[in-house]
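J.: got a sequence here, can you build the structure:
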Amino acid sequence: MRLSALLEPDADYEERDLPLGCQTPTDSLVPESAFSHGEDAITLAEYCGYDLMDFQRQGLVEKLGANMVEQRDGTLIERWAAGETADVISRRNGKSFEIEILILAGLFMLGERKIMYTAHRDDTALEVFNNVVAAIQRTPKFWAELDEAGPRRANGQRAIKLRNGAVCYFRTRTMDSARGQGYNRLILDESQSLTEEHLAALMPLVTGAENAQINYAGSAGGMRATIQAKLWRSYKKKERGLCYRGWHLDPDEDFDDLDKIAAVNPRLGRGLSYEFVAKEFSRMSRQDFGRERGGASTYPREEGAGWLVPEKAWARAQDAESAIASGSTPRYVLEADPQLERGTIGVAGRRSDGAMHIEVIDHEPGVAWMLERSRQLVTDHGGELWVDPKGPCGFMLGDLAEAGVPVKLFDADDLKNAWTWFYTNANPRPLPPEPGEDVDPDAPRPVPAPGVRHRGGKLMTQALAAAELRKLLDRHTLRRTVSTEVNQGPIVAPMLAGYAVGKSERDVKEPPPSPVRATGAEGRRTPPQRRTRRTRDVDVATTGF
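T.: Below you'll find the predicted structure:
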């Protein structure tokens, strides 16, 4: 069901027929442990009046897993299986409950002497403090263990101190929000706003503690979420000692799909209103809704990360005179960013040497112009028009059919195969030695000519430099939305166009044109006339479209 359909005037549905929020994270990494204090923490939470959902119960069990570790002197000591835990989940899904229970368990069950809770905003820190105090007040046994002065609230120095000296501080993060060391637990709420400077000031707090744990909790982050981006990359690498639980959609997903939203919001239908979420979808921008409700992160790229196709390989594939051979059928692809702010038309076709020429021929604001331009290209120059029916331009299929423009469609496998084709042809591997060849181990192997050629247009190069991959089952393809917000149409469209050429050739068994050797000036191709309609930021030279 479409999320937007819930707000239509004639919407006819029963909430009992709508999907409930999924209790299992989409992304999970749990270190092995011999036992867990999680079940005891759940019992303590229920004793304090908490009514936990399945995902919260499982989260406590996984966070509080532990092992017995033998020390140098042969004695055994308890250690957390995860020295760091991270929960990344959309807002209003109850992550604060787990934080509050970790604080209560630390003070009243685990014997932790010093706990530090921090949040980016003061109202968040105040809310968690008040909730923990209220849970203690509901539990006479715990209230009796409080220091005689009771919870401290003065001057923003909030703290809960017990008679035995155990204490939990509640702070708003600053560059100087805490000092000292030997803390047993450091809780970093709103971790999407955690900075390098904050972490540098706070991490030393747990230095020297026998068995310390750091707990991160937040919603999906954007370009400024540098620490959360590192946690995500650590999860992808399956870093030892990290417990990661995340509810994420890919930034290219269809956020209007109610089933997908339910998959990343455990409380949907259990306290999180369907209508409220539908209103969020209608009011927010696509990117904001995807991040805040869909868990679609747009993290900054890792420092020093290279191009997906190495820059040197892309430069080697450049040919200022590259062009589609006469008689070769061009394939055009319509592309756009998910917000439909800019449309792109890419083209590809075989060169006279059999390599694939790719190019951007249009990159304009909006998408309304693409219908007439598509009709003109196919009418004046021939060729095939291709569209991804599930992509941003899929909505144009009906209009194209009414205009009499024939269209061929990509499928999900094509998107995966297109990236594999593009990467291997733009970045060919060195040739293996011939049988019996005398190989010099210090000499570089020869590399074949690239199977993809381009003219070095600024748009394609900038898009490729910022390109990122997204996973499709067991393979990858290019994202349409990247963290740097560089429009990806100028690389996605030519890539798909090049793949469409090969796919069409395989379907009709049409061999590529035979290589033609130029013999002097008479064999050279006359450069095409440039069209004056091009915008300033499209490729300077075109194939004449």
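J.: okay, CA-based contacts and neighbour counts for the rest of this
T.: Fine.
J.: which residues in the stretch 201-350 of the chain form strands?
T.: Remark: strands assigned in the stretch 201-350 of the chain by DSSP state E, counting those that start in this stretch are 213-218, 242-246, 331-336, 342-350.
J.: winner for burial among the ones you listed?
T.: Highest mean neighbour count of the strands of the stretch 201-350 of the chain: strand 331-336, a mean of 29 (counted as mean count of other CA atoms under 10 Å).
J.: so who does Lys260 touch?
T.: By CA atoms under 8 Å, 6 or more residues apart in numbering, the residues touching Lys260 are Leu249, Asp254.
J.: circling back to that earlier point, please name whichever of the strands of the stretch 201-350 of the chain is nearest to Pro515.
T.: Among the strands of the stretch 201-350 of the chain, strand 342-350 comes nearest to Pro515, with 10.1 Å by CA to CA.
J.: from the contact counts, what lies against the closest one?
T.: Identification of packing neighbours for strand 342-350 by 3 or more CA pairs under 8 Å, 6 or more residues apart in numbering; DSSP states H and E yields strand 331-336, strand 356-365, helix 489-508.
J.: and it, how far out from the chain middle?
T.: From the chain centre to the centre of strand 342-350 is a distance of 26 Å (CA atoms, centre = their mean, to the nearest Å).
J.: would you turn the strands of the stretch 201-350 of the chain into CSV with distance to Asp254?
T.: As requested, those are exported to CSV (distance: least, CA to CA, whole Å):
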stretch, distance to Asp254
strand 213-218, 23
strand 242-246, 19
strand 331-336, 14
strand 342-350, 18
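J.: would you do the same for the sequence below? I want to compare the two.
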Amino acid sequence: MNTVKGCQRPRIEHRPAPGIKNHANEVAVAAQLCGLLLDEWQEYALQLATQRRSDGQWSAYEVGLEVARQNGKSAIIEARIIWGLFFNKAEKTIVYSAHEFKTAVEIFNRLVGLISSNPRLMRLIAPNGIKQGNNGRGIKLKDGSEVKFLARSGGSARGFSGDLIIFDEAYALKSEQLAAMRPTMAARSITGQPQLWFASSAGMPDSDVLNGMRGRIIDDPQQEPREHTVYQHEHEPKLLWMEWSAHHEMDSADLEARRLANPSLGVRISLEFLDDELRGFLGDPEKGEEAYRREYLGIRPVAAKAAALSLAHFKSLHDPNAEMSDVVALAVDVTPSRDYAVISAAALCPDGRILIEVVDHNVGTDWVTDALKQLKANLNPVRIIINAGDGAAALAPEFKRAGIRVTEISMKQYVQACGQFLDDYKARRLVTRVEQEVLLDAVKIATMRFFGDTLFRWNRKNPLENIAPLVAVTLAVRGLEYKRNRQAREEGIGGVKKKPRRLAIGH
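T.: Below you'll find the model as predicted:
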């Protein structure tokens, strides 16, 4: 008899600001009316996800749920939909979407089966309210409330608008799909109580949305907890993240690893089954152990583990007493959507370090030329850098008309600048005098896009992640290059020594 039980609390849990009540009991009762009984861990997830603030809004606008396969994630989704459709009248439209159409159909069929078991609920459904078509499935009530079942295949975001939107198989969710429906959710935030759910097994290397959410909580895999840990970051007051997973250093056959990742162990999943699956994956050259660890232990593939920069290391570069010289370079960067721009500066310090700072940032680009003109007059920068291949290049003619001379660097030079910045970061040659939230946020989410084996640039694949402050300071550091080279030659490093020095050995 299998007496080993899975952990009922997630290993990594981030809670939003506390609410005053939750609807977990109501959701569980609604599910029970349809014959769906929830486990302890499922009720716990719903308890956190259905908390409300005093103003009636959800405590969590974004709900992230990661759990290994076959544990009963779908039951949580089904219970939430049943309660939202029949009992929570604030949710007039619910949208469930999956990466594959067959998954959406499966959930639809299960829900129809559950609802059909309760005559009282069936009487609330509109005539011909259960729709089955090639373009999607749906259930509509007599009062107009409805739930739609859609597939995201093909990249379309059409139809992704509602009071409650559930992205199942979120490891395959594309950032473009999420970006396309954000404006509709913004409009609903004025008149309604919107909530987004992201449910999934562990993310893949290209799971931009899912990995981005997780990265807002854990930026360094080396700092991950080994057991249930609750976070509550002030800068993420509306994010709920619940992750049942094993620590990446645990062995694939480790009993505790299996307990951490499988809350339904001993109920729906047996140790024997996991042993069989491990042997099967090890014997499959197309899957292998890494695939088993992702699907049954919730451990992300190696390529998705590490962020480009450690937030803890970057914060350690802070020195409020750092002195700067009058050798300053400026840089401008604009997001690909042109909805935000930033001006950053880099300055040589007497001790050889480089002071970096965001000096101005705002929405849009209309303000940039005037701000840059004023900074040029005040700081007399040695260079003003923009990347010829990015959004700021469109402002170059405007800068010229305003009498601002800028240096446009090529993509090859920008790639070199990224490598130079990383070297300076690792060698602790960078310093900040103030901890700027916009820069820290960019550092936290930064990833690399590689060209060949060693060259890279900061990755802008996800339009929802704003790394413009990091790009701008990277460019500003590049603007000091020739001054640094001159300084190096004067110090006898990498050039002709003006004052030859002797190495002192011993005494």
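J.: looking at the helices and strands packed on strand 342-350 of structure 1, which is buried most?
T.: Of all these, strand 331-336 has the most neighbours on average by mean count of other CA under 10 Å, namely a mean of 29.
J.: out of the strands of the stretch 201-350 of structure 1, which comes closest to Arg138 of structure 1?
T.: strand 213-218 (25.4 Å).
J.: rewinding a little: let's have the helices and strands packed on strand 342-350 of structure 1 in JSON lines, adding distance to Ala426 of structure 1.
T.: What follows is these, written out as JSON lines (distance: least, CA to CA, whole Å):
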{"stretch": "strand 331-336", "distance to Ala426 of structure 1": "18"}
{"stretch": "strand 356-365", "distance to Ala426 of structure 1": "10"}
{"stretch": "helix 489-508", "distance to Ala426 of structure 1": "10"}
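J.: nearest to Met203 of structure 1, of those?
T.: Within those, the stretch nearest Met203 of structure 1 is helix 489-508; the backing value is 41.2 Å (CA to CA).
J.: of all the strands of the stretch 201-350 of structure 1, which lies closest to Ala313 of structure 1?
T.: Closest of the strands of the stretch 201-350 of structure 1 to Ala313 of structure 1 is strand 342-350, at 19.0 Å (criterion: CA to CA).
J.: Provide the aligned range in structure 2 for the closest one.
T.: Aligning strand 342-350 of structure 1 against structure 2 (TM-score structural alignment) gives no matching residues.
J.: hmm, back to that, which one of the strands of the stretch 201-350 of structure 1 lies nearest to Arg113 of structure 1?
T.: Using CA to CA, the strands of the stretch 201-350 of structure 1 put strand 213-218 closest to Arg113 of structure 1, at 12.8 Å.
J.: mean deviation of the closest one from structure 2?
T.: After superposition onto structure 2, strand 213-218 of structure 1 lies on average 0.4 Å away from the residues it aligns with, using mean CA distance after the TM-score superposition for structure 1.
J.: how about the aligned residue in structure 1 for Ile139 of structure 2, nearest residue that isn't a chain neighbour?
T.: Here Ile139 of structure 2 is matched to Ile160 in structure 1, going by TM-score structural alignment. In this structure, Ile160 of structure 1 finds its nearest non-sequential neighbour in Pro151, 4.8 Å apart by CA to CA, 6 or more residues apart in numbering.
J.: counterpart of the one you found over in structure 2?
T.: Match for Pro151 of structure 1 (TM-score structural alignment): Ile130.
J.: its match: which element?
T.: Assigned by DSSP states H and E, Ile130 of structure 2 belongs to strand 125-133.
J.: which other helices and strands does that strand contact?
T.: Counting contacts by 3+ CA pairs under 8 Å, 6+ apart, strand 125-133 of structure 2 packs against strand 136-141.
J.: closest to Thr172 of structure 1 out of the strands of the stretch 201-350 of structure 1?
T.: When those are compared by CA to CA, strand 213-218 sits nearest Thr172 of structure 1, at 14.6 Å.
J.: next, the angle from the closest one to strand 242-246.
T.: Counting by axes from the mean of the first three to the mean of the last three CA atoms, to 10 degrees, strand 213-218 of structure 1 lies at 20 degrees to strand 242-246.
J.: matching residues in structure 2 for strand 213-218 of structure 1?
T.: So strand 213-218 of structure 1 sits over residues 195-200 in structure 2, by TM-score structural alignment.
J.: so what touches the matching stretch?
T.: In contact with stretch 195-200 of structure 2 (CA under 8 Å, 6+ apart) are residues 58, 60-67, 73, 163-171, 210.
J.: which residue in structure 1 lines up with Glu295 of structure 2?
T.: Structural alignment places Glu295 of structure 2 opposite Glu292 in structure 1 (criterion: TM-score structural alignment).
J.: closest to Gly304 of structure 1 out of the helices and strands packed on strand 342-350 of structure 1?
T.: Ranking these by distance to Gly304 of structure 1, with CA to CA as the measure, places helix 489-508 first at 21.3 Å.
J.: hmm, who's touching that closest one?
T.: By CA under 8 Å, 6+ apart, the residues outside helix 489-508 of structure 1 that reach it are 330-337, 343-350, 356-360, 363, 386, 415, 417-419, 421-422, 459-461, 463-464, 478, 480, 510-512.
J.: list the contacts for Thr93 of structure 2?
T.: So Thr93 of structure 2 contacts Leu85, Ser145, Glu146, Val147, Lys148, Gly162, Asp163, Leu164 (CA under 8 Å, 6+ apart).
J.: the stretch 51-200 of structure 1: helices as residue ranges?
T.: 54-63, 95-108, 122-137, 140-143, 196-202 (DSSP state H, counting those that start in this stretch).
J.: show me which residues of the last one are buried.
T.: Going by neighbour count (16 or more other CA atoms under 10 Å), the buried part of helix 196-202 of structure 1 is His198, Ala201, Leu202.
J.: check contacts around the second one.
T.: Okay, so that is Ala201 of structure 1. Ala201 of structure 1 makes contact with Met175, Asp176, Ser177, Ala178, Arg179, according to CA under 8 Å, 6+ apart.
J.: show me what it aligns to in structure 2.
T.: Mapped onto structure 2 by TM-score structural alignment, Ala201 of structure 1 lines up with Ala180.
J.: Tyr183 of structure 1 contacts Ala212, doesn't it?
T.: Yes - counting by CA atoms under 8 Å, Ala212 is a contact partner of Tyr183 of structure 1 at 7.0 Å.
J.: just tell me what Trp241 of structure 2 corresponds to in structure 1.
T.: So, by TM-score structural alignment, Trp241 of structure 2 is matched to Tyr244.
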